[in-house]
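Colleague: here is my input, please return the structure:
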Amino acid sequence: MELPLAITIGVCFLVASFIYKFIVYPAFFSPLSKIPAANWTIHICPLWIYWIRYINIENQTILKLHQAKGPIVRIGPSELSVNCYDGGLKTIYGGGFPKHDFYARRFTNYDTENMFTMVDSKKHSARKRMLSSVYSKSTVLSSPTIRETTKTMLFERLLPIFQHSVETGQSVEVHSLSYAYAMDSFMAYQFGLSLGSNFVQDVEKRKWYMHNFFSRRPYLFWPDNLPGLTSALQKIGIRLIPKWCDDATEDLASWNLEICDQAEKKLAAETDIPPGDYPVIYATERAQFMKADGKERPLNGQSYPPRLELASDAYDHNAAAHETSGDTLTWVYYEMSRNPSLQKQLREELLSLDPPINFPPEDPSNIVLPDFKAVDNLPLLGAILQETLRIWTAVPGAQPRLTPYPSCSLAGYDNIPPNVRVQSYASVLHRNPEVFPDPEAWKPERWLKTSPEQLAEMKRWFWAFGSGGSMCIGSNVAMHTMKHAIAAIYTNYTTSIVDAEGIEQDEGFSAGPKGNKLVLKFHRI
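Modeller: Model prediction:
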């Protein structure tokens, strides 16, 4: 009888230990138990947050939770959302909290990590330093390559489409076109005009890329949240992600890798590449890799630095550039088309440039652009773009980090243990009424007509490009590209809405209009 009694006691002990560890402690004694919770289930089970993500209502749900419960909310047994600056943004993103492996799950290319997926902060910083100079504001605003490629993008690709629409009376679907313009502009700096994309003019190629890129998105829930289950089921023949998604990923990766290979051949074969064709970003990182380790790897008989590392970074950067800038431009055009008087005010400001960006140019063989710094410093243009980035944040979703060892304090709560997933959401930060009065309204004037103290506070909370060491490296290129498109359009045309159905922002880490379209009519001034 002793053995069964011992077994019974052992089983009871194990059950009691299980109940304490996974139910009693997290619900009543853990430091996290003191933090306001989304509901009672999240203390012991992550199913609630999984469900919220699965049905794709995370950002709006988190906003409502913070409005009801304050600056910090527990949304899972080991997961927090923080919506404050001191004890929040400043601590998490300025304090070196390591990245969650969400980034590696979502953004790894060629099975090779890139700058965006690097968890180790020192490694990330080293990779970022390789490219920091070429992405700096001073370099972007003075780059001969960007000067040449901007002329091509505006005067040969973008503006002729709008002029044709005026002459024919046809409307223009600008959402897809904005993706194309953003991609072409970035890749021209990344690889040069001859190797970069031409999605503005090559509509079929644009459709191919956008279909492959966006059609996979509904299936991202599984690898983002349940990678182990997704992988295990696939091994026994149950696919949560259709095979065509893998095929689409492979097609895009192959396309990008081929461009990288062409850039390498160009650099290896040519000594005098014109500014408009020079692959600036690629060449800069390539040189930094070769300088760092002094190694070269053979590819078809030619010297080649780390091929997949370069390609992984390149893919990540151009994918991010086209989506974020493309979505932002779409919402700028939408808001401007609803505000004819603001279009007039902006045009008056744009005509102060020397010379203005007039189309068609007086001398097509000798196009002169205004000084890039002058465009960058236009106050109303800057306010319009800043306000659009605030209310229509292209990356509205969670930016997850992990709390450090041995513990930390957040939003007034102490002893938060290590390895807790913690994150902020730009779409929630940007709707704090104490910082941004009437937060749901698009008001560019808030960036122009406010006290220095209030302006400084808004800038602290403005998070469209992130903050800290992992802040978006391409923000200066993005701002240049977007400002010149807006300036070129509203110098020469006015716009009005034909079809804006579904212009509301979708959900997700990055998110564009739900309807994936915006149709405008262009009118010559």
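Colleague: please count neighbours and contacts with C-alpha atoms only from this point.
Modeller: Noted.
Colleague: where's the closest residue to residue 77 other than its chain neighbours relative to residue 412, distance?
Modeller: Distance criterion CA to CA, 6 or more residues apart in numbering; nearest residue to residue 77, sequence neighbours excluded, is residue 43 at 4.7 Å. According to CA to CA, to the nearest Å, residue 43 and residue 412 sit 19 Å apart.
Colleague: ok, so what distance separates the residue nearest to residue 77 from residue 295?
Modeller: Noted for residue 43: a distance of 51 Å to residue 295, by CA to CA.
Colleague: ranges for the helices of the stretch 51-200 of the chain?
Modeller: 58-69, 90-94, 102-107, 121-135, 137-142, 144-151, 159-168, 174-191 (DSSP state H, counting those that start in this stretch).
Colleague: of all these, which lies closest to residue 383?
Modeller: Evaluated over these, closeness to residue 383 peaks at helix 137-142, with 18.1 Å, by CA to CA.
Colleague: follow-up on the earlier one: now mean neighbour count and distance to residue 236 too, for the helices of the stretch 51-200 of the chain, in a markdown table please.
Modeller: Shown next, in a markdown table, are those (neighbours: other CA atoms under 10 Å; distance: least, CA to CA, whole Å):
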| stretch | mean neighbour count | distance to residue 236 |
| --- | --- | --- |
| helix 58-69 | 17 | 31 |
| helix 90-94 | 19 | 40 |
| helix 102-107 | 17 | 21 |
| helix 121-135 | 16 | 36 |
| helix 137-142 | 16 | 50 |
| helix 144-151 | 20 | 50 |
| helix 159-168 | 16 | 51 |
| helix 174-191 | 26 | 39 |
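Colleague: let me have those helices in a markdown table, extended by distance to residue 448.
Modeller: Below are the helices of the stretch 51-200 of the chain laid out as a markdown table (distance: least, CA to CA, whole Å):
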| stretch | distance to residue 448 |
| --- | --- |
| helix 58-69 | 27 |
| helix 90-94 | 25 |
| helix 102-107 | 36 |
| helix 121-135 | 27 |
| helix 137-142 | 22 |
| helix 144-151 | 28 |
| helix 159-168 | 29 |
| helix 174-191 | 27 |
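Colleague: the structure of the following sequence is requested for comparison with the preceding one:
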Amino acid sequence: MEIKTAHSILNTLASLPLPLAISSLLVIGIVSRLLYNRFRKDLRDIPGPTAAAYTGLWRLLDVRGGQAHKTHIKLHRKYGSLVRIGPNHVSVSDPREINHIYGPKSQYTKTGFYHPIQSVTWEGEVVPHLFTTVDSTFHRESKKLLTNAFSPTSLLAYEPAIDECVNLLLYKLEGLASEGKPVDIGSWMSYYTFDVMGQLSFSKMFGFLEKGCDVDGILETIEAILAYISQCGQIPEMHKFLLGNPLLSGGSMNQVVDFALKAVNEVAGRDIALRKGGKIGASDIESKGDMLTKWYAINQSGSKWMATKNLVTHLAANVYGGSDTTSIALRSLFYYLGKNMDKMQKLVKEIDDAAAAGKLSQPVTFKEANTHLPYLNAVIKEAMRVHPSAGLIYERFVPAGGDTICGRHIAGGTIVGINPWVTHYDPEVFHDPERFLPERWLDSTEEELKRMEQSFFNFSAGSRTCIGRHIAMIEMSKMVPELLRRFDMALTYPDREWETKNIWLVKQTGVICNITKRS
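Modeller: Purely as a prediction, here's the structure:
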């Protein structure tokens, strides 16, 4: 019967004028593809928006709207632990699947959302870095080389360099406070975190704090990159026709490379011309223990995993990904403290009491903050819980042969993932999840705390856990208590909601504060 139907269709097409026949074939092809998408084996019975099962355009339009994280929360509350958000995409909400999908023994691999879209181009070659690589060997070997620079021991040894950024931030804010005008504290959090990354990477601030503005327009550039990634990442096959086109320059991502190279050249004191394959002379860079120095030493040892292209790519990744995520957390912290002044007062009292007891240096050390300021640690954790930095699923391919997720068999090659916003807003794990409640991290039972920690997904998990997480914690733990020791802070417009937009990272604007110097 099906063969006869096919013959009938072909005969009908053959009798039509050529343009009409071609148009009919295109329509039949599109309809057939849409139906194939909708009724894919293993996915046809997974609930979700009807349109999402037919075409990836539903997902693209949702991402373009800038609130996909909120969409995912609503969908999981409506449909359960598995939601089909695309013809080949399934969003997962059960935190018990985090270790299964992302754990150290997982066979799930990263998708085209990461590489080549989020990688950089070096001398015509698309070069992955630790975050974007889909090659497990490259990831393993590169991580071995990079881990030391990101270890707590190395970072604490460089704590005085972070203190320089803290002190400069406080100095600048004191000047602004004396003017009596509202301060966009959100922008200053970006300036602070970028200059810290400059110190750690190059022993040199980028100049954000000193100038009080976006240096070389790099913040604006990175925002454009994120917007491109979030949208093109939904249809990654289009990248080769857009910024991935070898006939194009590589677009905004190469501006990040140029920004990193500028810092390298300034540190070396001359034009190294790395773009042309130039070498960094051993005498050009003073050994200060920063990441450039450490990685350059590995480069000079002849490691194939730290060739010049890898050295530059890792430094560019620091600029691109090492600052925004922390500034997002800091904006969340000050916004929610401003919305909950009782929490602000409780934190300030803890800081003042610890200082009065002689438990805090000036500036505060990370060890002191971690030991003597438990409520501060709870505030930081809750700020990241209520507003995670990433707002899309961390995509992974299901291994060949398929696998079982949440009791359902999912075919190999299916893209699955967990959105941290979904696990962080699970009411079965976090009571009253919309509330900013730092006390939940201090007053919960051992079993409740275990479930919350299992669901906390701000830094991803497993071997792909964010390598810069220790930097983020040190930056926040040192700066926040110093700022609140020096200034009284309150939202200028406490009844006004901030604005957020999900462009892979969920960026915020509107954290405007009145700052008054404390006596």
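Colleague: which one's more surrounded, residue 43 and residue 295 of structure 1?
Modeller: residue 43 (25 against 12; other CA atoms under 10 Å).
Colleague: distance from the host helix or strand of residue 19 of structure 1 to the middle of the chain?
Modeller: Assigned by DSSP states H and E, residue 19 of structure 1 falls within helix 2-19. Distance, stretch centre to chain centre, for helix 2-19 of structure 1: 52 Å (CA atoms, centre = their mean, to the nearest Å).
Colleague: name the helices or strands packed onto that helix?
Modeller: Judged by 3 or more CA pairs under 8 Å, 6 or more residues apart in numbering; DSSP states H and E, helix 2-19 of structure 1 is in contact with no other helix or strand.
Colleague: stretch 424-442 of structure 1: which residues count as buried?
Modeller: Residues 424-432, 435-436 are the ones in stretch 424-442 of structure 1 that count as buried (16 or more other CA atoms under 10 Å).
Colleague: counterpart of it in structure 2, which residues?
Modeller: Mapped onto structure 2 using TM-score structural alignment, stretch 424-442 of structure 1 covers residues 418-436.
Colleague: what sits up against the matching stretch?
Modeller: 69-70, 72-73, 76, 91-95, 98, 336, 340, 382-383, 385-388, 390-395, 448, 451-452, 455-458 (CA atoms under 8 Å, 6 or more residues apart in numbering).
Colleague: show the end-to-end separation of that stretch, please.
Modeller: 22 Å.
Colleague: need the contact list for the residue opposite residue 293 of structure 2 in structure 1 once aligned.
Modeller: Using TM-score structural alignment, the equivalent of residue 293 of structure 2 in structure 1 is residue 283. Counting by CA under 8 Å, 6+ apart, residue 283 of structure 1 makes contact with residue 267.
Colleague: state the distance from residue 283 of structure 1 to residue 192 of structure 1.
Modeller: For residue 283 of structure 1, the distance to residue 192 of structure 1 - CA to CA - is 10 Å.
Colleague: which ones are touching residue 192 of structure 2?
Modeller: Per CA under 8 Å, 6+ apart, neighbours of residue 192 of structure 2: 165-166, 169, 208-209.
Colleague: show me what it lines up with in structure 1.
Modeller: Using TM-score structural alignment as the criterion, residue 192 of structure 2 maps onto residue 181 of structure 1.
Colleague: residue 389 of structure 2 too?
Modeller: So, by TM-score structural alignment, residue 389 of structure 2 is matched to residue 394.
Colleague: that match: neighbour count?
Modeller: Neighbours around residue 394 of structure 1, by other CA under 10 Å: 27.
Colleague: check residue 252 of structure 1 too.
Modeller: Residue 252 of structure 1, neighbours per other CA under 10 Å, totals 16.
Colleague: isn't it up against residue 209?
Modeller: Yes: counting by CA atoms under 8 Å, residue 252 of structure 1 touches residue 209, with 7.2 Å between them.
Colleague: separation between the match of residue 389 of structure 2 and residue 25 of structure 1?
Modeller: Distance of residue 394 of structure 1 to residue 25 of structure 1, given as CA to CA: 39 Å.
Colleague: related to what we said a few turns ago, please state the offset of the match of stretch 424-442 of structure 1 from the chain centre?
Modeller: Distance, stretch centre to chain centre, for stretch 418-436 of structure 2: 18 Å (CA atoms, centre = their mean).
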